[in-house]
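Novice: quick check, what structure comes out for this input:
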Amino acid sequence: MAVLPPGRRNRLSPNQLAKQEQIVDAARRVLVRDGLAGCTARAIAAEGPLTKSAIHYYFSDIDLLIDRAMAALVTDFLTGLRLVADKYDDPRERLWAVLESYLGTFAEHPNAAFAWFEYWVAVGRADNVQAAEVTLRSVIELLTDLLDDVGIDDPRARARALQSYLLGAVVQQHVRRRPFAVLREEIELLCLA
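Specialist: Here you go, the predicted structure:
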């Protein structure tokens, strides 16, 4: 279901909601391809079926549109990780498969990682971190569940540490690619020792 700003849900028709979603989908593609700086109303209009004027009609604030697009990207990312997790019965195998998929996603789509980091920096500078906090919390919740299933002490604290490690690993993998087996050893020391 689409995430709408407070008070807008009751005022938009199903057709208008569909158009809003088309704009969000176009913004997602632009974010991944061109990064945050390239995610302008003009670029989104060129990517999608609606005009720049329509974008401004449905989103009075481009930052709100970018928040929605980033939330959708993270939701898709987490859905993919959960699909990976669902393939495994053994909690440890599940954890490793999800972590490998997590890192693999950003290796396959490096611009997605850059968009994520650019977004965090931008909302931090604007002192508007609520939307980014929600996405971060969603990832940490998934990691907490995975670590809890393995039987780790204080899975939430370990999940926060693991998320910090993974974010750093995503950046480092762009500079110096290392095999997952090496990263796995580091993760074992961090979370499972």
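
Novice: CA only for contacts and neighbour counts going forward, please
Specialist: OK.

Novice: name the element the residue nearest in space to the middle of the chain belongs to?
Specialist: Central residue check for the chain by C-alpha atoms, centre = their mean: the C-alpha nearest the mean position is that of Val74, 2.5 Å away. Secondary structure assigned from DSSP states H and E places Val74 in helix 62-85.

Novice: compare with the first, here's sequence two:
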Amino acid sequence: MPDLTPNQLAKRQQIVDAARLVLARDGLAGCTARAVADASPLTKSAIHYYFADMDDLIDQAMAGHIDAFVANLRAAAARQDAAADRFWAAVRDYVETFRQQPGVLRLWFAYWISATTKNRLTAIETMHDSVAGIFAELLTDIGVDDPARRADELFSFLLGEVVRSAVTPRSFDELRARITDICAIS
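Specialist: Below you'll find the predicted structure:
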């Protein structure tokens, strides 16, 4: 898209914000140009003007959801003083987000399936790098060996755990014991 004026950038952001709202409310299948137009002050034709296709808009909206999720993890960690407490606060926030908002779980995995099918992996790579990066920083702060590898393993475990918890949730104490092993926390 050619250089946009500040007004055009603001309109584009309104569309992304509306798509975020629709995704959170109606899921991936419900995020249509009509639904986004109805949730924004702009028209369906404006959506098509500012975005090459719905996949581009959805990628931008999911990137916004990812940014907010990562900011919440950082905020949860920042509320703690001790390095170990910061790590556990971020892990708890990660798990609780999906437990308290099952629609988020459905949205993330529907998006993952759609994005991987269409080979649109940027937002997924960003999420992985951002979340694993936070965990690696926090593991570094508590002195874990090879924090980047441990953070990747933790992230994979947590992805599986949030899916599993939709059927059979484990207590945080059970998760904490497994995470302590995965991350080699002493």
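
Novice: how near is the residue nearest to the centre of the first structure to Gly35 of the first structure?
Specialist: For Val74 of the first structure, the distance to Gly35 of the first structure under the criterion C-alpha to C-alpha, to the nearest Å works out to 15 Å.

Novice: what does Cys191 of the first structure align to in the second structure?
Specialist: Following TM-score structural alignment, the counterpart assigned to Cys191 of the first structure within the second structure is Cys183.

Novice: test my guess that that match contacts Ala151.
Specialist: Yes - at 7.3 Å, Cys183 of the second structure counts as touching Ala151 under the criterion of C-alpha atoms under 8 Å.

Novice: any residues in contact with both of those two?
Specialist: Residues touching both Cys183 of the second structure and Ala151 comprise Leu139, with contact defined as C-alpha atoms under 8 Å, 6 or more residues apart in numbering.

Novice: tell me which of the two has more neighbours.
Specialist: Comparing Cys183 of the second structure with Ala151 by other C-alpha atoms under 10 Å, the one with more neighbours is Ala151, at 25 against 21.

Novice: what helix or strand is the aligned partner of that one in the first structure located in?
Specialist: Using TM-score structural alignment, the equivalent of Ala151 of the second structure in the first structure is Ala159. Here Ala159 of the first structure, judged by DSSP H and E, is contained in helix 155-175.

Novice: again, but for Lys87 of the first structure
Specialist: Take DSSP H and E as the rule and Lys87 of the first structure turns out to sit in neither a helix nor a strand.

Novice: so what's the residue nearest to the centre of the first structure up against?
Specialist: Val74 of the first structure touches Thr135, counting by C-alpha under 8 Å, 6+ apart.

Novice: what's the match for it in the second structure?
Specialist: Taking TM-score structural alignment, the alignment pairs Val74 of the first structure with Ile66 from the second structure.

Novice: all helices for the first structure, in order.
Specialist: If DSSP state H is used as the criterion, the helices of the first structure fall at 14-34, 41-47, 52-58, 62-85, 91-108, 110-125, 130-150, 155-175, 180-187.

Novice: make CSV out of these and add distance to Arg8 of the first structure.
Specialist: Conversion of the helices of the first structure to CSV gives the following (distance: least, C-alpha to C-alpha, whole Å):
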stretch, distance to Arg8 of the first structure
helix 14-34, 10
helix 41-47, 20
helix 52-58, 10
helix 62-85, 13
helix 91-108, 33
helix 110-125, 23
helix 130-150, 17
helix 155-175, 33
helix 180-187, 43
